[in-house]
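Student: with the sequence up front, the predicted model follows.
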Amino acid sequence: MTAPVAEPSPAPSSPPASLSGGGSVAGRWTRIVPGSGAGEPEAPALSPTPVREADAPASACEADAPAAPPQPGAPAPAPTLTADGVYAARLAQRGGCWFPERWTLDSAEPYAVPLPVHQPEEPGTRVLPMADGRVLVHRRADGRHLFSLLYPTGPGTGEVPLGGVQCEGAELSLLPPAPRGAYAYALAAGARSTAVWLVAGGAFGPEHLAEIPGRCTGGVWLDRTNRMLALDRELDGRTKTVAVDLERGGEVTPLLQIADDSDDRLLLADADSGLLLIRSDAPGETRLGWGVLGSTRPVRFPECLRMPGHAVTPFAIQPGQVLMPESCAVALRVDDGSDDSAPRLCGWRPADRQVHQLPTPAGWLAGAGRCTRDGVLELPYVTGSVPCGMARVEVPAPAPGAKASAEVKEASGGARAARPVPLQQAPLGGRGAVG
């Protein structure tokens, strides 16, 4: 069982990538370090700053009041889970106020810890759970992006300001939780190039890691060392997924190119099996498909994943299936686009020719969850009586004798969709060709 964090752990001595210092990058970004006087002149040094609820103004939220359950027709903010599934964090609402909330998930019963500070958060504040139980908070103010780490301390909340970044003509967003959860990263997309920043885990505030030509979105980790990051790069009018090596100064390698004139995006990846979930218009329409990292076989677009009038979004892959990508369970969120219909939960495996509709837990925070090594989905939910819950739903095993190779015949779009995808060009040595 993991107890609530009472003291912040020290930052790692060195980040997992080569860093470039300096106050500005490409003339678009100015790094704001606590105490540097750049944009945040009165910020304290990198030390815990406990904030007691007794010191909060009268307008702050009451700490002992429960977070509001999701209202009908108004989706509640879904939590983000750490890569190991131990913690989650979300922006919750209480009495009209927004505040960060940390969930502890590896205890006998999941529980939530509110982390209010001296004033309510803005609705656009972003939060990210860290592996040590702290919560990274990304606030925006007058073109500045400021980062802090929050942690529970006695009856109040401690805060470690990390500094920030001031941008010009670009937008900055947090990347998904990294496999090595002591670090957090952000993507700053401009008109002509995109910067990758280490915003937590460095020694001196935010650190600029790489500048990539083109406008990049998405963000999928390809390994477990925080080295290889996949980004969907828009360049010359087309979107292709590239692999970015953060240990080699942001070296870019093509990762996903189904056809010369197609838009190809990577949605999910599993480091154990190499399974990739892809969205592409190469078959003639935008379809959901799958491939295997390092394989010479083409991406396949199963007919069962084609649901006209519905948005199908994969959000979790079963880990631990080394060299068995076809057997991985995949969790799907299915939306029909109407405001009065709740998203459906479905499960699928590449070796199976059908999508299984699964029971959707009441109060499920749609799109959030993870899959265990046993193929069981763990889904966070909130109801009027359960402020922090995790439902478990098993994905059915594939039918006996089912083989994913049969899906090759179902790939639509003729020869265009069946062209080999150069996934093996990614600089991820050590994995044998699969599939």
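Tutor: Nice, thanks for sending it over.
Student: drop to CA atoms for contacts and neighbour counts, all remaining ones
Tutor: Will do.
Student: skipping adjacent residues, who's closest to D261 in space?
Tutor: Of all residues not flanking D261 in the chain, R238 sits nearest, at 7.1 Å (CA to CA, 6 or more residues apart in numbering).
Student: mind listing the strands for the stretch 1-150 of the chain?
Tutor: Using DSSP state E, counting those that start in this stretch, the strands assigned to the stretch 1-150 of the chain run over residues 24-25, 29-32, 49-51, 80-81, 87-94, 97-104, 111-114, 126-129, 135-141, 144-153.
Student: R431: which of these is closest?
Tutor: With respect to R431, and counting by CA to CA, the nearest of the strands of the stretch 1-150 of the chain is strand 80-81 at 26.8 Å.
Student: check the spacing between the spatially most central residue of the chain and L323 real quick.
Tutor: For the chain, the residue nearest the mean C-alpha position is P176 (2.6 Å; CA atoms, centre = their mean). With distances taken as CA to CA, to the nearest Å, P176 is found 25 Å from L323.
Student: next: M228.
Tutor: When distance is defined by CA to CA, M228 is 20 Å away from L323.
Student: neighbour count winner among those two?
Tutor: For M228 versus L323, neighbours defined as other CA atoms under 10 Å are more numerous around M228 (23 against 17).
Student: ok, structure two:
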Amino acid sequence: MVAVTATSPPRLPASPGRHAAPPTAAPPTAAPPAAAPGRPVGRAGFTLTADGTYGACLAADADGNWFPERWTLHGPEAYTVPLPCAQPEEPGTTVLPLADGRVLVRRLVGGADHTFSLLHPSGPDTTEQTLGSVTAPRLALVPPAPESAEVYALAPPEPGGETTAVWRVYGGGFAGAGTAHPERVGELPGRCAGRGWLDRTGRALAVDQERDGRTKAVTVGLHGGVEVSPLLMLTEESNDRLLLADPDSGLLLLRSDAPGRDRLGWGVLGSGRPVRFPDALCPRDTAVTPFAVQPGQVLTPEHCGVALRLEGPGGCRLGVWRPAARRLVQLPPLPGWITGSGLWTQWGELRLPYATPAHPCGLARLAIPDPSAAELLNAPPLSDPPPDRAPDETGEPPPEEDAPTRPVPLRHAPL
């Protein structure tokens, strides 16, 4: 049974890349007063912080003007704060919420200059702190790890290039504290795309690396430079891509063509067990995309809840799956769900942001029990002989089955 509660907002007033940043970030300044944006009629690029306290997106008013919008989600009621600047934003602007409530904004200027600023509300106005810029044809941001404030970005190679540049575009802290301006930290062979953090402190980044016509997920160590080591290599010829990783349990969701065709599978980092490709994750005529994993299950990755976006003939739906349960549960559609956004709490509550005409900012809370955990609670005590382990006709018990390999916590697992 799934219990659903929702919060509603209070009524408030409305080589790839060359370093081109100043040696220190400019001090925060109040942006010139901007006209108060109207009620949002559209949103794009919604992102959550790792702990789910804040979200951010681009919002458009009825006149088609785009502006950054911050969502506050950690209180009793969710609410939004518009962050308009002197000029409306371009549709391609990227916004990234930070755990301290500020919003990092990346703007593309002149086709190849990516400028970075920090925004936060200051009374009725928006304070903007300029960080610097990176020159590159393309740049993809990597949100901070759960216990880090650093924001990285990957600049894939230009045509004919062979390496991807790694940038630390924001190192945390205010002006004068930490690394505030973009800094190039190294290069990776091939064309790379960031896929998620393998630890909570931001030292090990999982990256899909394309080289010689094959794509393999690798681990990039970011402590004292850039160091690359293999992460997924199911076969020599397969394409093995990482989709989602949980730093606590080591649960990995991946997509690979090693089984003969492209399939969604799962494994545990540091475990001796092979990767599995359950049929439950491959429903007919449905595209399945994982977007959130339940944290905190350090020794029991098989009980982690995984939230899935399901796209098929009937439209977009929400699914929940656990490795131990071995079945995919489809949930009723949530009106106004910001598709593909959400997070789990350690205690198994799935939180989904939504926006409807009646509730322009809301957070649905779905209490989803773990059926496999209930089965374990109802199992007979270890002191009682299991019913299917009775002695045979000779009076001897049947031979013991191989004990399952115990999952290795991520912090003890070799990367």
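Tutor: Cool, the structure landed. What you see is a predicted model, and the numbers here were worked out from it, not measured in a lab.
Student: give me every residue that touches the counterpart of the residue nearest to D261 of structure 1 in structure 2.
Tutor: Following TM-score structural alignment, the counterpart assigned to R238 of structure 1 within structure 2 is R214. The contact partners of R214 of structure 2, by CA atoms under 8 Å, 6 or more residues apart in numbering, come to E237, S238, N239.
Student: and for the nearest residue to P407 of structure 2 once chain neighbours are set aside, the neighbour number?
Tutor: In space, P407 of structure 2 comes closest to S271 once its chain neighbours are excluded; the distance is 5.2 Å by CA to CA, 6+ apart. Counted with other CA under 10 Å, residues neighbouring S271 of structure 2 total 18.
Student: tell me the SS of S271 of structure 2?
Tutor: What DSSP: H, G, I helix; E, B strand; the rest coil gives for S271 of structure 2 is coil.
Student: would you confirm that it contacts H412?
Tutor: No: under the criterion of CA atoms under 8 Å, S271 of structure 2 is not in contact with H412, lying 10.7 Å apart.
Student: look up how far L104 of structure 2 lies from the residue nearest to P407 of structure 2.
Tutor: Summarising the geometry, the distance separating S271 of structure 2 from L104 of structure 2, computed by CA to CA, is 37 Å.
Student: quick one on the thing from earlier: gap between the counterpart of the residue nearest to P407 of structure 2 in structure 1 and A316 of structure 1?
Tutor: S271 of structure 2 is assigned S295 in structure 1 as its aligned equivalent, the criterion being TM-score structural alignment. S295 of structure 1 sits at a distance of 21 Å from A316 of structure 1 (criterion: CA to CA).
Student: same deal with T80 of structure 1?
Tutor: Counting by CA to CA, the gap between T80 of structure 1 and A316 of structure 1 amounts to 12 Å.
Student: now the helices for structure 2?
Tutor: Shown for structure 2, the helices assigned by DSSP state H span residues 371-377.
Student: okay, how far is it across stretch 212-230 of structure 2, tip to tip?
Tutor: 16 Å.
Student: which parts of it are buried?
Tutor: Of the residues in stretch 212-230 of structure 2, T215, K216, A217, V218, T219, V220, G221, L222, V226, V228 count as buried by neighbour count, 16 or more other CA atoms under 10 Å.
Student: ok, of the residues you listed, which one's closest to S122 of structure 2?
Tutor: Distance ranking of the buried residues of stretch 212-230 of structure 2 against S122 of structure 2, using CA to CA, places L222 first at 34.4 Å.
Student: contacts only, for the closest one.
Tutor: Contacts of L222 of structure 2 were listed using CA under 8 Å, 6+ apart, and they are G202, R203, A204, L205.
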